[in-house]
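> got a structure for you, letters missing:
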């Protein structure tokens, strides 16, 4: 499923997680009998390391420190994120009024469902980060050609991600407001994913070692 807040080509969370893993490996280089990446991708290669569980616990502490430092360094980026997120929210509020007005003028239903399931890969999506008068005509034309209009906007923290889908008989067309990624939120997601993976690897390796000792 495509990223609903950023245009195609924008670096995904998975891409950024990949970069973070490499950065952690650079930070801990030579400290452990494994790299984080290799441990995550080939854990069975380290089943013979004595007390591998303790090594993983030490690694987790280093990873915790890594993310604490990164979050402290991201203060300026966080301020920029808040500015951009507020700008995106204001744009979403503006577009919501325009889209609703155009849908009403074209006598097309404007709905805000709890969920909206569709094949997003087949939609034609326009990503926007500003508004000018030309959008009035565009939105009016989209509403005119649609059967109904779906407000698929969603909240993120105290902000709003603006998304509207103009549902047609053969093709859906959508307008998405570009919304920035929270740099600190990304660190939290990355830390949780890496820690969870390491906990699972530790459990598997220690269980395997216990079985061999029987």
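Here it is on my side, so go on. No experiment lies behind these values; they were computed from the predicted model shown.
> okay, CA-based contacts and neighbour counts for the rest of this
Will do.
> would you say residue 197 is within a strand?
No: Residue 197 is assigned helix when assessed by DSSP: H, G, I helix; E, B strand; the rest coil, not a strand.
> Next one: the closest residue to it other than its chain neighbours from residue 18, what distance?
For residue 197, ignoring the flanking residues on the chain, the nearest one in space by C-alpha to C-alpha, 6 or more residues apart in numbering is residue 40 at 7.2 Å. Look at residue 40 and residue 18: by C-alpha to C-alpha, to the nearest Å, they are 11 Å apart.
> So between the two, which is more surrounded?
Per other C-alpha atoms under 10 Å, whichever of residue 40 and residue 18 has more neighbours is residue 40, with 16 against 13.
> name the element the more buried one belongs to?
Per DSSP states H and E, residue 40 falls inside helix 36-41.
> Below is an additional structure, to be compared with the one above:
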């Protein structure tokens, strides 16, 4: 069922599917992927909130088992934020000196396949030289910096006449990052199922209480797993399948 959600989320749902089937006589994956089939299923509606609480509780269990990953993610996010600020300041000065427009439009369509991606995780003389070189051959820069909680994850696309380059802050693959992504996916899956099934309960959110305030809110955070870039929904930019590993069983 991983084609409907990320591999990490698939592992979480698989871990709880047998227990939920035993308790409620329901197929968890089918309930979330085909909620329209359960609009007249009284047992599914009556136990929906219990099933959701079961999954959210399991997410919290996993969170308590990955404290080192959470600390590492927060450290990486802080570094990304610091480097983003330095690059942003450098580009702002460069823009004034060279009259190079830096824009942050609400939306923009362009051929992403024609853009070469450069990942960075520090700012030094070599990076500043690179940015100067890219700016000298560019017509404008698209600032596509994203947010992950209170952290900025920088991305700047240099558009030239013949070649364009995307400079990205690199956020390395991490189990805590995968878990945050799964929280978002699972929140959506349950909210969608609740709506389709016509359940009137107020939608609940998977708790971020144990995450140290690092729930994923960005839409395109760049990570690397097996030399591929994956966004924070767990899907690979460079391949058709997710690059994350399965979840850690906290038991």
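Thanks, I have the structure now. Please read all numbers here as calculations on a predicted model, not as lab measurements.
> still on that earlier bit, tell me which residues of the helix holding residue 40 of the first structure are tucked away?
Using 16 or more other C-alpha atoms under 10 Å as the test for burial, helix 36-41 of the first structure gives 36, 39, 40.
> next one: stretch 171-182 of the first structure
For stretch 171-182 of the first structure, by 16+ other C-alpha under 10 Å, it's 172, 173, 174, 175, 176, 177, 178, 179, 180, 181, 182.
> quick one on the thing from earlier: any idea what the residue nearest to residue 197 of the first structure aligns with in the second structure?
Matched across to the second structure, residue 40 of the first structure falls on residue 32, judged by TM-score structural alignment.
> How about the contacts made by its match?
Residue 32 of the second structure makes contact with 189, 190, 193, according to C-alpha atoms under 8 Å, 6 or more residues apart in numbering.
> what does the second one align to in the first structure?
Translated: residue 190 of the second structure. In the first structure, residue 190 of the second structure lands on residue 195 (TM-score structural alignment).
> now swap in residue 180 of the second structure and tell me
Using TM-score structural alignment, residue 180 of the second structure sits opposite residue 185 in the first structure.
> Its match: what secondary structure?
Classified using three-state DSSP, residue 185 of the first structure is helix.
> tell me what the helix or strand containing residue 192 of the first structure is packed against?
If you go by DSSP H and E, residue 192 of the first structure is part of helix 183-213. Packing partners of helix 183-213 of the first structure (3 or more C-alpha pairs under 8 Å, 6 or more residues apart in numbering; DSSP states H and E): helix 13-27, helix 36-41, helix 52-73, helix 75-105.
> buried residues in it?
So, applying 16+ other C-alpha under 10 Å, buried residues of helix 183-213 of the first structure: 183-184, 187, 190-191, 194-195, 198, 201-202, 204-205, 209.
> Just give me the closest of these to residue 117 of the first structure.
Comparing the buried residues of helix 183-213 of the first structure against residue 117 of the first structure with C-alpha to C-alpha places residue 190 closest, at 27.4 Å.
> Quick check: closest non-adjacent residue to that closest one.
Excluding the flanking residues, the one nearest residue 190 of the first structure by C-alpha to C-alpha, 6+ apart is residue 17, at 6.0 Å.
> What of residue 184 of the first structure?
Using C-alpha to C-alpha, 6+ apart, the closest residue to residue 184 of the first structure is residue 71 (5.9 Å).
> picking that back up, out of the buried residues of helix 36-41 of the first structure, which comes closest to residue 52 of the first structure?
Nearest to residue 52 of the first structure among the buried residues of helix 36-41 of the first structure, with distances taken as C-alpha to C-alpha, is residue 39, at 10.8 Å.
> Show me what the residue nearest to residue 190 of the first structure aligns to in the second structure.
Checking TM-score structural alignment: residue 17 of the first structure goes with residue 9.
> measure its match to residue 185 of the second structure for me?
The gap separating residue 9 of the second structure from residue 185 of the second structure is 7 Å, by C-alpha to C-alpha.
> Next: residue 192 of the second structure.
11 Å.
> same check, this time on residue 123 of the second structure
33 Å.
> coming back round to it: residues contacting the match of residue 190 of the second structure?
Contacts of residue 195 of the first structure by C-alpha under 8 Å, 6+ apart are residue 60.
> With residue 116 of the first structure instead?
Residue 116 of the first structure sits next to residue 152 when contact means C-alpha under 8 Å, 6+ apart.
> three-state assignment of it?
Once three-state DSSP is applied, residue 116 of the first structure turns out coil.
> Next one: it from residue 88 of the first structure, what distance?
In this view, residue 116 of the first structure and residue 88 of the first structure are 22 Å apart by C-alpha to C-alpha.
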